[in-house]
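[1] need a structure here:
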Amino acid sequence: MKPYSVNFNDILDKPCAARQIKDRSIICVCNTTYCDEFTREKPVKGSYVTYTSSEAGSRFKKGYGVFHDSGWNPKCCSASLVVNSKVKYQVAEGFGGAVTDAASINWKSLPEVMQQSLIDALYLHACSARDLLHKLRPLLHPAHSSPADKEFVHLVLPSSYYSSKGLEYNMIRVPIGGCDFSTHAYAYNELPENDIDLLNFNLTSEDFEFKPTSKRRRGSFPWQKLKVDLGSWPRAVTYISDILEDLNHNVVGWIDWNLCLNTHGGPNWSENYVDSPIIVDVIKNEFYKQPMFYAMGHFSKFIKRGSRRIEVNEIKRLFSSSVKHVGFLTPDGTVVLVLLNEGEKRIVSVRCGKKKAVLELEAKSVTTMEFYCVL
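    Here you go, the predicted structure:
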């Protein structure tokens, strides 16, 4: 039962404009008049809020429930997760994506109102933009950046670049020099010619102090013939599984590759076309949020910088499959669990301290659960 009579966040949320893709899941369509949005709700103590995305078409679908006194009965469920917030591991730095030339070109190809919608879909509130721009400035010196990169960052970041209704990314990757996701090859030491000592090239302190993991894009392997696979749920599962494994092995950040690409998976001068969480269709003046987009959001929206990974142990029935999971204690004092169910619908319980909750996981779904732990 939902522990609120009225929640204005529900009223403000805008559901996915779903388009079913044959033999796939759905994509969420954004155009000049509409783009889906959702807000994170702070749970009431003693209750929880869940957000679910699934192959069947749920996208950040909200659910609500309450914790009860722990008459502990593992037989009620196929798996039980026991949270121990006293055992702590690494501190999270954050999540983000890459401002490649290709991402910038595709963003610029959209009408102005959609440019803002795309940025709002990805990034956090505007107060962080100045800090991020300050960190990026050494990389955005005229000698160290392409025109597309500079316009993307200088024009977008200062003007409400982030949104609390998006994925709340807090990190950006800027390629050092040109990469294949450019219209041509270039480097930072082309002038003077034959500068074998690289006298005009230098890295900033951020390159040495912090290097979060970066995802190798799905569709980049030669045996993956379909480079852009609209509505692919398996590619979302690959994202989720990789991030869960990384976080459970002490990784502190996860930066995706291109923020957006076109319907061919480019532009790319080497024709190494790949997939992306957002696909831009400049002919139709639309962009599409792939299942991978929501996969990223189940982490980035809730695991804030400064969150601390905590111990979560699973107790499951014999022959039952595991629920892949990770748990974090946020700076707000809430517990965030991300749960991946790769099989059929199942019932699981979550225990923290002296309280427990029972929730239903949709078939082939990912669920983020947030609550206060009552010890």
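[2] going forward, measure contacts and count neighbours with C-alpha atoms only.
    Fine.
[3] part of a helix, is Val228?
    No - in this structure, Val228 is coil, not part of a helix, as judged by DSSP: H, G, I helix; E, B strand; the rest coil.
[4] could you check which helix or strand contains the residue nearest in space to the middle of the chain?
    In the chain, the C-alpha nearest the mean C-alpha coordinate belongs to Met296, at 2.1 Å (Cα atoms, centre = their mean). Using DSSP states H and E, Met296 sits in helix 291-300.
[5] I figured Asn9 hits Thr39, correct?
    Yes - assessed by Cα atoms under 8 Å, Asn9 is found in contact with Thr39 at 6.2 Å.
[6] neighbour count for those two, which is higher?
    Higher neighbour count among Asn9 and Thr39: Thr39, with 19 against 12, using other Cα atoms under 10 Å.
[7] assumed that one was part of a strand.
    No - under three-state DSSP, Thr39 sits outside any strand and is assigned coil.
[8] isn't it right up against Asp13?
    Yes - counting by Cα under 8 Å, Thr39 touches Asp13, with 6.3 Å between them.
[9] straight-line length of stretch 275-294, end to end?
    14 Å (Cα to Cα, to the nearest Å).
[10] quick one: that stretch to chain centroid distance?
    Its chain's C-alpha centre and that of stretch 275-294 lie 14 Å apart, by Cα atoms, centre = their mean, to the nearest Å.
[11] what's it in contact with?
    25-32, 53, 59-60, 106-107, 109-111, 217-220, 227-233, 235-237, 239, 257-263, 265 (Cα atoms under 8 Å, 6 or more residues apart in numbering).
[12] to compare against the first, here's another:
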Amino acid sequence: MSRVSLFWAAALLALSAGAAALPCSPLTFDEDSVVCVCNATYCDTFPELTPPSGADVLVVTSSRGGDRFAVTSAQFGPEACPPEWVTGVRVPQAETRQQVSGFGGAFTDAAGVNINSLSPEVQDQLLRAYFAEEGIRYKLGRVPIAGTDFSERPYSYDDNPGDESLEQFALTEEDFLLKIPHILAARELAPDLQLFGSAWSAPAWMKTNNDFIGIGFLKTEYYQLWADYIVRFLEEYVANGIPIQAITTQNEPTNVLNSYGFWNTMAWTPEMQRDWVRDNLGPTIRGNANFSDTKIIILDDQRILLPDWVNTILDDADAAQYVDAIGVHWYRDGDAPASLLTDTHKLHPNVPLIATEACEGSIFEKTVALGAWPRADTYAADILDDLNNWVTGWVDWNIALDMTGGPNWAGNYVDSPIIIDAHGDQFFKQPMYYALGHLSVLLPHGTDIVAMEDPSDSLKGVVGLRADGQTVVTLLNRAEEAQQVVVTDATRGSVSLTLPARSLTSVLYATAD
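    The predicted structure follows:
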């Protein structure tokens, strides 16, 4: 039997387990797993799961071997003590921690360019894959405020030197062609989609170096004008039918200070950001009757900056009153343990943490790696670590890129969970897409997280208590071989499972009263 036939046979077995779904249409490139192909007439979907009751258990698995949201069933039996060769996974009965706010991605210019390269039918398939009930149900979206490196040119909304009244402020064709139509379509599919805006740079003439790139700070005389500019963005998007629920203080304010100033960026020190939030941005947002509820997210940069950057701002009560959340990126997580997130939470327990950007294929890595399971593994591991350390949500970078990982005016190509083949009028769902789907669908908005210590060196996990009365245990097997595990919930008993090699498995069952 061919590999493709095996996939379809597995899908039929999944259907017999009580889950209706369109299975993956697999395609192999030169990596260790497959992509799933979507076109105008076909795209795989997330299975419809009937919430189990009593001792019943649903098991959803994606793996390097080709499983994609494969559904099987099991049952709890009496509580068992596993033998030495079986890994025991005990569901913690500890108090719940944070609530999940959701998962999502960014509506970049590059994503819009690529989505527009598809026929209308395939565009609809792509947006459904992310935002519809049969997709992975994204609830968060990041909206760049003007240009980023993932634009086809550097630009702002007022590239008119000396326009200190912002009279010439205007959205650009990128907004009207590449962002707004797709955001509106996503909101049709997910009416509860929450959006946050992030700027990469002020207009060049507002900066000390008069350039979008390089070492340039916001000129102090333009601190208030820059806050007014942000409000103008909010006004223009509302006028186009898109309310923005939050804004970040700026994307990666330390980028240029770490020698990554080759694309749109603007430098801040934490002291500068504190003063701007306290004296300009905060009062301007809160004092505007139309946008006073808009949340302000500080940092929006690497977690290696925790907790010092955050302390500088939040230890000033006059600045802290305007801060609603802390945004972190993942690019230097190898240099910064996840425990820094918990340390920050302990210092500022009333200010939620959210992961605001991540992607694979950056800097010295291969850009697009079609079918690379290690990238799904890295995504899942990072999300599980974050959830176990008080992070409430996780937002990916570009929702779609082309086969080279662009376009990107600065040549900073990367990977994406969905890669578009414009010539074939189709797109490829990467393994990363399925890793995100496990968490986005099965740990939805409002889920209470119960922290779990890693059961073993090769096994990571997290527990979620959902608002619909279901418990979810998500387990990441990072080993090269299958693992036998016994999952024990003191309120239910034990269930034995086999986790495929290099796989992500979600276990769903009814929470005991």
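[13] still on that earlier bit, counting by contacts, list what whichever helix or strand comes after the helix holding Met296 of the first structure packs against.
    Next along the chain after helix 291-300 of the first structure, taking DSSP H and E as the criterion, comes strand 308-316. Strand 308-316 of the first structure makes packing contacts with strand 79-91, strand 324-329 when contacts are defined by 3 or more Cα pairs under 8 Å, 6 or more residues apart in numbering; DSSP states H and E.
[14] the helix or strand just after the longest one vs the second structure, average offset?
    This points to strand 79-91 of the first structure. Reading on from strand 79-91 of the first structure to the C-terminus, the next helix or strand found by DSSP H and E is strand 94-98. Here the mean offset of strand 94-98 of the first structure against the second structure after fitting is 0.7 Å, by mean Cα distance after the TM-score superposition for the first structure.
[15] in the second structure, what residues pair with strand 94-98 of the first structure?
    Per TM-score structural alignment, the counterpart of strand 94-98 of the first structure in the second structure is residues 102-106.
[16] one step back: okay, the helices and strands packed on strand 308-316 of the first structure in TSV with distance to Asn189 of the first structure and mean neighbour count next?
    As requested, those are exported to TSV (distance: least, Cα to Cα, whole Å; neighbours: other Cα atoms under 10 Å):
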stretch	distance to Asn189 of the first structure	mean neighbour count
strand 79-91	36	18
strand 324-329	43	24
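[17] can you put those strands in CSV and add distance to Leu340 of the first structure?
    What follows is these, written out as CSV (distance: least, Cα to Cα, whole Å):
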stretch, distance to Leu340 of the first structure
strand 79-91, 12
strand 324-329, 5
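[18] of those, give the one that comes closest to Ile21 of the first structure.
    Taking Cα to Cα as the criterion, Ile21 of the first structure comes closest to strand 324-329 out of those, the separation being 27.0 Å.
[19] what's the angle between that closest one and strand 79-91?
    50 degrees (axes from the mean of the first three to the mean of the last three Cα atoms, to 10 degrees).
[20] which part of the second structure matches the very next helix or strand once past strand 324-329 of the first structure?
    Next helix or strand after strand 324-329 of the first structure toward the C-terminus (DSSP H and E): strand 335-341. Counting by TM-score structural alignment, strand 335-341 of the first structure falls onto residues 471-477 of the second structure.
[21] mean shift of the matching stretch relative to the first structure?
    Stretch 471-477 of the second structure sits 0.9 Å off on average (mean Cα distance after the TM-score superposition for the first structure).
[22] look up how far Gln470 of the second structure lies from Ser494 of the second structure.
    Counting by Cα to Cα - Ser494 of the second structure and Gln470 of the second structure are separated by 16 Å.
[23] specify which residue of the two has the higher count of neighbours.
    A count of neighbours by other Cα under 10 Å puts Ser494 above the other of Ser494 of the second structure and Gln470, at 24 against 19.
[24] what strand or helix carries that one?
    Taking DSSP H and E as the criterion, Ser494 of the second structure maps to strand 493-499.
[25] which one of the helices and strands packed on strand 308-316 of the first structure lies nearest to Val156 of the first structure?
    Closest among those, using Cα to Cα: strand 79-91, at 28.9 Å.
[26] circling back: how distant is the match of strand 94-98 of the first structure from the center of its chain?
    So, by Cα atoms, centre = their mean, the centroid of stretch 102-106 of the second structure is 4 Å from its chain's centroid.
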